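K.L.:
With the input below, show me the fold.
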Amino acid sequence: MSELAIGVFDSGVGGLTCVKELTRLMPHEDIIYLGDTARVPYGTKSVDTIAKYAKEDISFLERFNVKMILIACGTVSSVLMSRPLFEDSSVSAYSGVIYPTVTAACAATQNGRIGVIGTPATIRSGVYGKAIREIRSDIKVFSKACPMFVPLVENGYTDKNDKVARLIAEEYLEGMKREGVDTLILGCTHYPHLEGVISEVMGGNVKLISSGAEIAKYAERTLITSGQAADREEKGKLTLYCTDSEELFAENVETFLGHKDNITISRCSVK
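P.N.:
Model (predicted):
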C-alpha cells in the first residue's frame, strides 16, 4: 500500500496549497489531484449540493486506488463534520482540514483571540469555532465570510500589490484587526494564495495558519506512523485533473506551484 498515490481534491485551484506542501514534505509520494473547476466555488452552494459534489469527487479519486484522500477544501471539510461522505467509500484513510488547522492555531495564539475567514458555507457551519473550543474553551473566536476571495484567486488577482485584492481584503479584515486577533485561520485553501495581501492588511505580528499546509503536515505524520509512506528514492509523480478548461488550469498550476516539471494535467468528468 505504501506505493499507492495520495488523492487530494478541492473545488478549484485552492487545494494546490496542500499539494505544494505535500511535495515539499514527501517528495517521493505520487499525488493525484482533482480540481472541480467547472463547479467552483462550492462555498456559495447549499449543504446538500456540496455533499453531492464531494461524493462525486471522492468516487473519482477511488478509481485510482489511492491510499488516502485529503479534502483540501474548507467548505467540504465543514460538511464532512455533519455528513457521512465516506460511508460507502473504499478508502478508509481520509481527512478534512478542520482539526489539523485548529490544532495549529490553538498552539500558535498568545492572546487567546483567533480569527477565522472562510467561504459563506464554512462560516455558517460554525465548525471552526466548535473545533477550537473543544481544544481550548478559553479562546475567543471571530469569524468572517470572504466570498470574493475565491474568485480573486481563480482569476489570478493574487499579487499583494493588486489594488482590487487589497481593497477587498481591507473591507473583509477590518473587523479582525479591530478585535485584536493574533492568529488568523485561512479557512479556505484558496486563501493562502492571497497571503501576501492578507499579511500586509493584518500586520506582520498576526500569525496566518494555512489550512492547506496543515492538512499536508497531518498526512505526513499519519502515513509515517502507519508505515504507509512511500519507500522509494525516485521523485513522485504529480497527476492533476480539472473539470473545465485545461489551459486555464495549467496557467494557475504554474503560477501557484512555481513549475510544471514532472506534472501531468488532464481534463476529466466526475459524473
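K.L.:
only C-alpha atoms for contact and neighbour calcs from this point on.
P.N.:
Noted.
K.L.:
Leu34 belongs to a strand?
P.N.:
Yes. Secondary structure of Leu34, determined by DSSP: H, G, I helix; E, B strand; the rest coil: located in a strand.
K.L.:
In this structure it contacts Phe249, no?
P.N.:
No. Between Leu34 and Phe249 there is no contact under C-alpha atoms under 8 Å: 11.0 Å.
K.L.:
Pull up the overlap in contacts between those two.
P.N.:
Cys242 (C-alpha atoms under 8 Å, 6 or more residues apart in numbering).
K.L.:
more crowded one of the two?
P.N.:
The residue with more neighbours, out of Leu34 and Phe249, is Leu34; 28 against 23, by other C-alpha atoms under 10 Å.
K.L.:
Please give me every residue in contact with that one.
P.N.:
Applying C-alpha under 8 Å, 6+ apart, the residues contacting Leu34 are 7-10, 12, 57, 61, 240-242.
K.L.:
Is there a quick ChimeraX command that grabs whichever of those are buried?
P.N.:
Filtering these down to the buried ones (16 or more other C-alpha atoms under 10 Å) takes a single ChimeraX command:
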select :7,8,9,10,12,57,61,240,241,242
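K.L.:
Among the contacts of Leu34, which lie within strands?
P.N.:
Judged by DSSP state E, the contacts of Leu34 include 7-10, 240-242 as members of strands.
K.L.:
of all those, which comes closest to Glu171?
P.N.:
Asp10 (26.0 Å; C-alpha to C-alpha).
K.L.:
from what I can see the closest one touches Ile71, true?
P.N.:
Yes. With contact defined as C-alpha under 8 Å, Asp10 reaches Ile71; the gap is 6.6 Å.
K.L.:
what about the strands in the stretch 151-271 of the chain?
P.N.:
183-186, 207-210, 238-242, 263-267 (DSSP state E, counting those that start in this stretch).
K.L.:
For the second one, name the packing helices and strands.
P.N.:
Strand 207-210 makes packing contacts with helix 98-108, strand 183-186 when contacts are defined by 3 or more C-alpha pairs under 8 Å, 6 or more residues apart in numbering; DSSP states H and E.
K.L.:
what's the helix or strand for Gly129?
P.N.:
In this assignment (DSSP states H and E), Gly129 forms part of helix 127-135.
K.L.:
angle of that helix against helix 98-108?
P.N.:
60 degrees (axes from the mean of the first three to the mean of the last three C-alpha atoms, to 10 degrees).
K.L.:
Next secondary structure after helix 127-135?
P.N.:
Going down the chain from helix 127-135, the next helix or strand is strand 140-145, by DSSP H and E.
K.L.:
For the comparison step, fold the sequence that follows:
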Amino acid sequence: MNSKISINRDNVVKSGDPLRMQVEVEKSRRGRIIAEASGLFRVPQVIEFDPDRGIAVFEKIDNLVPFQEAFIFDRAYRTAAHRLGEALSVIHRDLELPDDMVEPLPAPLAGEGGEVFLHGDFSVYNVCRDGTGGLVIIDWQMTGVHGGKATRGTPCFDMIWFINNLFYRPTLRHFHARDMLQVARSFLEGYYHSSPEAPSPAMLADYAESFFAFKRPQRKANANWRERPLLFLSHRLAWIFIRELRQEKLIS
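P.N.:
Model (predicted):
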C-alpha cells in the first residue's frame, strides 16, 4: 500500500499501511521531543492518528523549502549542513522505539559496528528550511526505495543516504564538485563533532563504497535522458568523497 499525502490549508494528511504509519507516527512524536530538547530543528506535531486506517494528521509548517533548493552553495548552505549533521547525531543518540517496532536494515545495507534507531529517509527533500531559516525534519518513515520498514541499523545508513541524495541529483552545478564536497564536509563535521561514538571515517568510507557500488547499476538503468549525461558527475563526486574520507580530509 503506497502512502498518500494531502497538503491542506491547515494541516497535512498522510495515509498508508497501518503498521508502517504507526511506526512513522511514533518516530515523529519522539523526534519532536528530541527536537524541542535540542533546539536544533523542528518536527511537525502529530495532531491526530487513526491506527486502524493508517491515517495521520500532521501540523502544517508554512514556507517549507527542501534543503536542496533552500540554499545556494555558499556559507549559509555549509552552516545549515553543519547544523543538520549535529541534528542527526542527536537523533541517533536519543531516539528509542519499543521492541515491537525494531526492524533491522535489509542485508545489502546492514553494515558493521554499532546500531542506532534511524530516521530512515534523511534526504535533501525531507530536511527543510522554514520561513525563519530554521531546520525542519519530516517524513520519519524508512524510504520506500529500500522496503519502507527498517527502523534500526548502522548510523552510516542515514549519513550516506543524505550524501547520496546530495550527490545524485545531477544538475549543472555538479560541475562545481568542490562546492558539493564542502557541503558534505560541513555535514560530517557537524555529526562527528557532536558524536563521540560515531563510526570511524574508515568504516564510513567502507560503507559508502559498498553502498554506491550496490546502487550504481540501478541508477544507470533508471536514469532518464536528461539525467544520463550528468550521471558521471555524480559518480565522480562519490569517488572523490570516498577517497577524501579515507584520507580524513573531509573531517577536521
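K.L.:
After superposition, what's the TM-score here?
P.N.:
Put the two chains on top of each other and the TM-score (TM-score structural alignment, normalised by the length of structure 2) is 0.27; 124 aligned residues with a C-alpha RMSD of 6.3 Å.
K.L.:
on that earlier part again, could you dump the ones in strands among the contacts of Leu34 of structure 1 into a markdown table with distance to Leu167 of structure 1 added?
P.N.:
Listed next are these as a markdown table, based on distance: C-alpha to C-alpha, whole Å:
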| residue | distance to Leu167 of structure 1 |
| --- | --- |
| Gly7 | 36 |
| Val8 | 32 |
| Phe9 | 30 |
| Asp10 | 26 |
| Leu240 | 32 |
| Tyr241 | 32 |
| Cys242 | 30 |
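K.L.:
Out of those residues, the closest to Leu184 of structure 1 would be?
P.N.:
Asp10 (21.1 Å).
K.L.:
Against Ala216 of structure 1, how distant is that closest one?
P.N.:
14 Å (C-alpha to C-alpha, to the nearest Å).
K.L.:
and the closest residue to Cys156 of structure 2 other than its chain neighbours, how many neighbours?
P.N.:
What sits nearest to Cys156 of structure 2 in space, not counting adjacent residues and going by C-alpha to C-alpha, 6 or more residues apart in numbering, is Leu204, at 6.0 Å. For Leu204 of structure 2, the neighbour count with other C-alpha under 10 Å is 23.
K.L.:
Doesn't Leu204 of structure 2 belong to a helix?
P.N.:
Yes. The assignment for Leu204 of structure 2 is a helix, going by three-state DSSP.
K.L.:
Checking my notes, Ile163 of structure 2 in a helix, right?
P.N.:
Yes. Per three-state DSSP, Ile163 of structure 2 lies within a helix segment.
K.L.:
Helices of the stretch 51-200 of structure 1, start to end?
P.N.:
Along the stretch 51-200 of structure 1, counting by DSSP state H, counting those that start in this stretch, helices occupy 74-80, 98-108, 120-125, 127-135, 149-154, 163-179, 195-202.
K.L.:
so of those helices, which one's packed in deepest?
P.N.:
Of the helices of the stretch 51-200 of structure 1, the one with the most neighbours on average (mean count of other C-alpha atoms under 10 Å) is helix 74-80, at a mean of 26.
K.L.:
Which strands and helices lie in contact with it?
P.N.:
helix 47-62, helix 98-108, helix 120-125.
K.L.:
any chance of those in a markdown table, plus distance to Arg24 of structure 1?
P.N.:
Formatted as a markdown table, these follow (distance: least, C-alpha to C-alpha, whole Å):
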| stretch | distance to Arg24 of structure 1 |
| --- | --- |
| helix 47-62 | 22 |
| helix 98-108 | 18 |
| helix 120-125 | 28 |
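K.L.:
Can you give me every residue that contacts Ile98 of structure 1?
P.N.:
Counting by C-alpha under 8 Å, 6+ apart, Ile98 of structure 1 has contacts 74, 77-78, 127-128, 131, 211.
K.L.:
same thing with Ala145 of structure 1?
P.N.:
117-120, 122-123, 172.
K.L.:
what two of those residues have the greatest distance between them?
P.N.:
Thr122 and Tyr172 (15.4 Å).
K.L.:
And the contacts of the helix holding Gly129 of structure 1?
P.N.:
Contacts of helix 127-135 of structure 1 (C-alpha under 8 Å, 6+ apart): 78, 81, 98-99, 102-103, 106, 116, 139, 141.
K.L.:
Out of those residues, which is nearest to Ser199 of structure 1?
P.N.:
Out of the contacts of helix 127-135 of structure 1, the member with the shortest distance to Ser199 of structure 1 (by C-alpha to C-alpha) is Val116, at 14.0 Å.
K.L.:
For the closest one, grab the count of nearby residues.
P.N.:
25.
K.L.:
circling back to that earlier point, how about the contacts of Leu34 of structure 1 in JSON lines, adding distance to Glu179 of structure 1?
P.N.:
Below are these laid out as JSON lines (distance: C-alpha to C-alpha, whole Å):
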{"residue": "Gly7", "distance to Glu179 of structure 1": "38"}
{"residue": "Val8", "distance to Glu179 of structure 1": "35"}
{"residue": "Phe9", "distance to Glu179 of structure 1": "33"}
{"residue": "Asp10", "distance to Glu179 of structure 1": "31"}
{"residue": "Gly12", "distance to Glu179 of structure 1": "31"}
{"residue": "Asp57", "distance to Glu179 of structure 1": "38"}
{"residue": "Leu61", "distance to Glu179 of structure 1": "41"}
{"residue": "Leu240", "distance to Glu179 of structure 1": "40"}
{"residue": "Tyr241", "distance to Glu179 of structure 1": "40"}
{"residue": "Cys242", "distance to Glu179 of structure 1": "39"}
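K.L.:
Quickly name whichever of the contacts of Leu34 of structure 1 is closest to Arg166 of structure 1.
P.N.:
Gly12 (21.9 Å).
K.L.:
mind listing what Ala216 of structure 1 touches?
P.N.:
So Ala216 of structure 1 contacts 18-19, 21-22, 25 (C-alpha under 8 Å, 6+ apart).
K.L.:
if we can go back for a sec, right, so of the helices and strands packed on strand 207-210 of structure 1, which gets closest to Ile265 of structure 1?
P.N.:
Nearest to Ile265 of structure 1, of all those, is strand 183-186, at 26.7 Å by C-alpha to C-alpha.
K.L.:
Remind me what the closest one packs against, helices and strands.
P.N.:
On a contact count with 3+ C-alpha pairs under 8 Å, 6+ apart, strand 183-186 of structure 1 meets helix 98-108, strand 113-118, strand 207-210.
K.L.:
is it possible to export the helices and strands packed on strand 207-210 of structure 1 to JSON lines including distance to Glu195 of structure 1?
P.N.:
Formatted as JSON lines, those follow (distance: least, C-alpha to C-alpha, whole Å):
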{"stretch": "helix 98-108", "distance to Glu195 of structure 1": "16"}
{"stretch": "strand 183-186", "distance to Glu195 of structure 1": "9"}
